[in-house]
Structures are given as structure tokens and as C-alpha cells.
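**Q** I would like the atomic coordinates for the input below:
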Amino acid sequence: MKKNIGFLNFGHWTPSPHSQVRTASDTLLQTIELAVAAEELGVDGAYVRVHHFARQLASPYPLLAAMGARTSRIELGTGVIDMRYENPLRMAEDAGAADLISGGRLQLGVSRGSPEQVIDGYRHFGFEPADGDHAAMAREHTRRFLEVIEGDAFAEPHPRPMFPNPPGLLRVEPQSPGLRRRIWWGAGTRATAEWTAQQGMNLMSSTLLTEDTGVPFHQLQAEQIARFRDTWAAAGHDWEPRVSVSRSIFPITNDTDRAYFGTATGGSDQVGRIDGGIARFGKTYAGEPDALVRELAEDEAVAAADTLLLTVPNQLGVDYNAHLLESLVRDVAPGLGWR
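**A** Here you go, the predicted structure:
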């Protein structure tokens, strides 16, 4: 099956002389350049991670808008925005503007968020969860955001407005038609995937799941995808959803690749603890293109998904990451029938 292939950039920067990305300016500008290079290579998507209080990408909308202005075809997304930190109405304005600048190419991944850099960081952004339930707060912010981008009109117009108003209640502007069907939820469990389908959001699943049943990661993730699709069908939505999975895949085609990733071949899943609970982490794929084709052909979740997001080592710079993307699109994807 034709598979959409995108990259996912965490946007790390460090002042180390060994890094090609030493400042916040470096990571922002290089992410834009990598999106441009990826589009030229025929890659389908450019996605960014969002982490607050960290030397990583944190403010996605100016970056997405800039990427949209410099490109013409490639999808632009997030993986994921922590909804505990978001004002739904302001987010709707920012997302609507960025989507219009890109010509309707945004694919926004949102979720409850990952482990934080600081204690209860969302409180510094002015959000206090009722009864301490920060996950419920994230879902409520998401519910309101979805209503607003669907065009919910709720604000009573001022009797003496600065500018003339259309009749009736007012809505947040700008509205971007179609954005509602391009919202994804980052789900870490099978139950959350079912909830995602009930809400009418696309499914985004990463390289870790916050549960473990003892089966290999890719099989557990494939079950998550199957449950999502079954629940979607039962919910009766009138459009087809999308499913993405993330993977760390490094084709080894030259000595530089071998120096960086030669020791990562033959990897396996890992089981550990995250946020106080058990989690299963997917393996890293590294090897010669023919070996990667054989390994990835056995990955049931990759086969089930329509979109594959490649986590890129952004600190190695734009040129090297463009080389990795080119290697995957040219040397690996055709052998799996993705191109």
C-alpha cells in the first residue's frame, strides 16, 4: 500500500561543539530548511514535537506557519501538543491562521502530553485542573478546541462594536475549513485509542505504549490500531480516519551512517516505567537497506498504519537528516511497496 512518510523532529539544541544545533534559532531555522529539503525529496510530512520548559521545540504555530510559507505540498504537523497547557480559543486562532497560510496542510497531533520537565508545568501557564485531574483537563481543552474550529458561535456581540458584525453570535476567527478532520490524538494505550475513535480524531501512536501485555511492541500497537478502527466503525463517523506510527529507522549506506548507527543494529523492545507505570518501548531499526526491508516487513503496526513518522536525529544537521530521508525513500520504501 502507498504509505505517507514524514519526519518527526524533537528540535533538541545544545551548546556542545559536537552538535550542529546549538541555539533555539538554529533548531527553528533548520527545521524549516529540513521541511523544504524533505518536500524536494518527495517526503509527505514534516512534523515537530512540542515540549515546554526544555531546550526543544515548544511554540509550534509560528514554526508551522513559516514552514507553510516556504513549502507548497508537504503536510505540516505536530506530534504532539500537550493540551494541558493550551487555551482552546487562542489555539483555535493560531491553528486556523497557520492552516490558512499553508493552504490547508496542517495535521495537528494533540494529547494529554508526555512526562514534564517541571512539576505541574501547566500551572505556570495559568491552568488548574479540577480535583487535580490533569488528564481530564487536557480532554476538556480538546473538546472545546474541536467545537471552536468546527465554527461554534457563542460570543454575544457588543451593541456598539468597533467594526460591523455579521448577525447572530460570533465565533473565533479565522476559521479554516477542513481543519477539524485533521486533528490527531496521541494515544498511549488501547483504551485511549478507542476513546480517540469515539471523539472523531485520527490516531497517532508513537514509539512507546504506556502498557504492556508481554507481546512484542509492534503487535501490541497493531492491536491498538485494530481497536481504534473497530470503534470508529461502530461510532458511525462519515469519513475515513488516518493512523500514524513513529519509528526510529536508520538506513546504513555509507561509512558516516555506519559510524553513527552501526552499533544500533539488532535492537529489541525495552520495557520500563514512565509516569509511575509500566511502558513498552519499540526497537530502533538500523542496518543495510535490504535488511531493513526484511525487518520492517514483519512490523505489524507499520503495515497497519497509513502514515509513518521517522524520528530524526536533528542535532546532526539538515544535510545529514536529508540524506537519511533520501535513503529511506529511495532504498527502503520501494522494497516494501510504499512507493
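
**Q** contacts, neighbours, all on C-alpha from now
**A** Fine.

**Q** residue 300 against residue 222, yeah?
**A** Yes. Using CA atoms under 8 Å, residue 300 is in contact with residue 222, at 5.8 Å.

**Q** who's more crowded, the two?
**A** residue 222 (20 against 17; other CA atoms under 10 Å).

**Q** contacts only, for the residue most central in space within the chain.
**A** In the chain, the centroid-proximal residue (CA atoms, centre = their mean) is residue 79; its distance is 1.9 Å. Counting by CA atoms under 8 Å, 6 or more residues apart in numbering, residue 79 makes contact with 8, 47-50, 108-110, 186, 204.

**Q** to compare against the first, here's another:
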Amino acid sequence: MPAPGVPLQKLGFLTIGVFDDADPRAGHETTLRVIELGEELGFDSAWLRHRHLQFGISSPVAVLAAATQRTTRIELGTAVTPLAWENPLRLAEDLATVDVLSGGRLNPGVSVGPPMHWDDVKAALYPDTADVEDFSYERVARFVRFVDGAPASGFRGKEGVVEEWSDRVQPHAAGLRSRLWYGGASLRSAQWAGENGLNFLTSSVVKAEVTEDFATEQAGQVQAFKAAHPAGRVSQGLVVTPTDSATPAQRAKYEAYAAERTPRTRSPQGPGRLMFAADLVGTGEQIAEQLYAHAGFREVEEVVFALPFSFEPEDYVQILTDIAGTLGPALGWTPTA
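**A** Predicted structure coming up:
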């Protein structure tokens, strides 16, 4: 995406699926309806983010399994599944099953590193093995091998009268390996994803390693990934909120939400020196102009725009409708019929 005039190839959206603790079903149903709407509007993909021990979707795999039965075309992804919470073999089985149900539309995104609030959750998550769990890239590599069909057992064959055992994950989802993504925020993660043949998800959070300019840092990571894996897919995820059809009350809410989050974008945050991208609020044309000026955006042909958290269902309908109807076309994107 070097300049205006080069069309955006794929357009998706990301949600965390907020729900009310007193009525969790309603929030999950809203998420499924948002995915259905995305397909109706012509989006290429819909992605869910994990929110463990919060009031957002803790099991995207289960929700996406439901979504496979309510959609027919749109690609479905996780952005991202933190593998520190998962057994790689069991996750490979679950994802393969959902991919089969979807007809080959699943795009699992994963990441590694210790779970957030590790000291608070490790006794519940790994009561016997917390001190020896491996949260390095090897955990991802093990997961990838299982998805790819590597042996997971030393036994295969018939046992008894009817039981037939396989030595690899079943069902085996042909093509799923090529649709695995790694979500990274550092230069090393971008390089590692490329070197290991994964696709690369870069979001609204990156580490300040070379510069304190978010767009420049992100562009450098994407370039490093492309150098390591020229044929790989890379997608950028920023928070964008078009206001073309928004009511005055919605515009005011969106602007206040972005303003509250703006201070964290002015300098690297915490010991990890994390940099956050500013939320983009405005008309589709205004946001398109800002994106074309963004060094990170100019390196990609796919985007997965993140929906703001904690908004009402009607807000998401308006935002998605404006992304598909105004912002996407301003970026040269064409909805899928």
C-alpha cells in the first residue's frame, strides 16, 4: 500500500465481544450478529480477541464454532490466542475442528509470553507445573507442528473391535497451516514469524526499539517480516471510528473515548516501552487521508480494524456500515458480494 490509488486487498474487523456479567448470553449473541453483519456488508474477515477472566469473550474458538454455522463466506480469526493459556495439542484439535466446520475459513492468530497477571493466575492455571512451563517461541512451534500433522503419539492402528487410533491431530484440516498467524509487537517477533513461515499480525501496540514514532517502528517490523517471508501475509490493526452516518451523540461519545486514550500514545509506556497508536476518529475520507500518511499502513495490503471497546450494539452497526460503505472504498477496497 505505497500510495493512494493502490487498492486495499482485504478488509476485516476485530472485536472483544463485551458482555454483562448478569446476562452473558446477550453479549455473546451480539457478537455473533456483528459477525453476520460483517459478512452481509462484504467484509473479508472477522476476528475475536481473547479476554481471560474479564467480561469479554474468553473462548473465541467456541464462539467461532457457532459463527461457522451462521455465515458462509467471511473468514474467521483469533487476534490473538495467548498460547500461555493453552495446551498446544488440545488447541490444535479444537481449531482443526472449527476449520472443518467452517469449510476452511479459519485464521488462528497466536502469541506467546507469560500470561497477564501471571502471579495471580499461575496457581489456578498450572498448579503443578507453573515453574517449568515454556512460554517461548517453542510453544508456538510445537502448536504449529501439531496443526501441520506431526506425530502427537507413538501409537497408531486398530485396537479392539472398532477403535482406530491416529498418531496425529484429528481431524486434520488441510490448508490450516498456511492460515496460521503470529501476533507480535517487536522486531524479533516479526522476524521469527517470517522465518517460521507464519503470517504476521501487527496491531495498535508495538515496542519502542528503534524509534519512539509508532508508525515508523511498525513499518520497520513489517519490512523485517517481509524480508524473512516474502510470500507471507501481513495485516495491520488500528482502532478506527468513522462518523459519516453517526448521530451527534455518537460522535461526541467516540471523540471522548479517543481523547481518554490519547495520553498513552505520547510516549512509550512501562518497562516494556510499549507504544500505542492513536485512535482515528472522523469521516471515512479523513481517516483514509490519515492512513495514507501512516508509514505502517503503507507497508500492508490487508487491515483488521479494531472496534472500540464497550460501545452499544447500534454503535457497532453504524461503525461497520461506515467502514464498509465509506472508509473501505476510500482505500480502494471493494466489498465482497
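
**Q** quick one: TM-score?
**A** The TM-score (TM-score structural alignment, normalised by the length of the second structure) is 0.87; 321 aligned residues with a CA RMSD of 2.5 Å.

**Q** before we move on, the earlier item: can you tell me how far the residue nearest to the centre of the first structure sits from residue 22 of the first structure?
**A** Separation of residue 79 of the first structure from residue 22 of the first structure (CA to CA, to the nearest Å): 22 Å.

**Q** just residue 200 of the first structure next, same as before
**A** 40 Å.

**Q** for these two, indicate the residue with more neighbours.
**A** Counted by other CA under 10 Å, residue 200 of the first structure and residue 22 do not tie: residue 200 has more neighbours, with 22 against 17.

**Q** alignment lookup: the more buried one to the second structure.
**A** Under the alignment (TM-score structural alignment), residue 200 of the first structure maps onto residue 197 of the second structure.

**Q** ranges for the helices of the second structure?
**A** Taking DSSP state H, the helices of the second structure run over residues 24-41, 60-68, 88-102, 118-125, 137-148, 187-195, 214-228, 248-261, 284-292, 313-322, 328-330.

**Q** what comes up buried for the longest one?
**A** Burial within helix 24-41 of the second structure, assessed by neighbour count using 16 or more other CA atoms under 10 Å, is assigned to 27-28, 30-41.

**Q** which of these sits closest to residue 223 of the second structure?
**A** residue 38 (29.7 Å; CA to CA).

**Q** for that closest one, give me its contacts.
**A** Counted by CA under 8 Å, 6+ apart, residue 38 of the second structure has contacts 45-46, 74, 320.

**Q** if you rank the residues you listed by neighbours, which is first?
**A** residue 46 (28 neighbours).

**Q** residues contacting that one?
**A** If you count contacts by CA under 8 Å, 6+ apart, then residue 46 of the second structure has 12-14, 35, 38, 74-77, 304 around it.

**Q** show me these that map onto strands.
**A** Mapping those onto strands (DSSP state E) picks out 12-14, 75-77, 304.

**Q** what's the farthest-apart pair in the contacts of residue 38 of the second structure?
**A** Counting by CA to CA, the most remote pair of those is 74 and 320, 14.3 Å apart.

**Q** the alignment partner in the first structure of residue 329 of the second structure: neighbour count?
**A** Under the alignment (TM-score structural alignment), residue 329 of the second structure pairs with residue 334 of the first structure. For residue 334 of the first structure, the number of neighbouring residues by other CA under 10 Å comes to 13.

**Q** so the residue nearest to the centre of the first structure versus residue 296 of the first structure, what's the distance?
**A** 22 Å.

**Q** got it, and residue 82 of the first structure?
**A** Residue 82 of the first structure is 30 Å from residue 296 of the first structure, by CA to CA.
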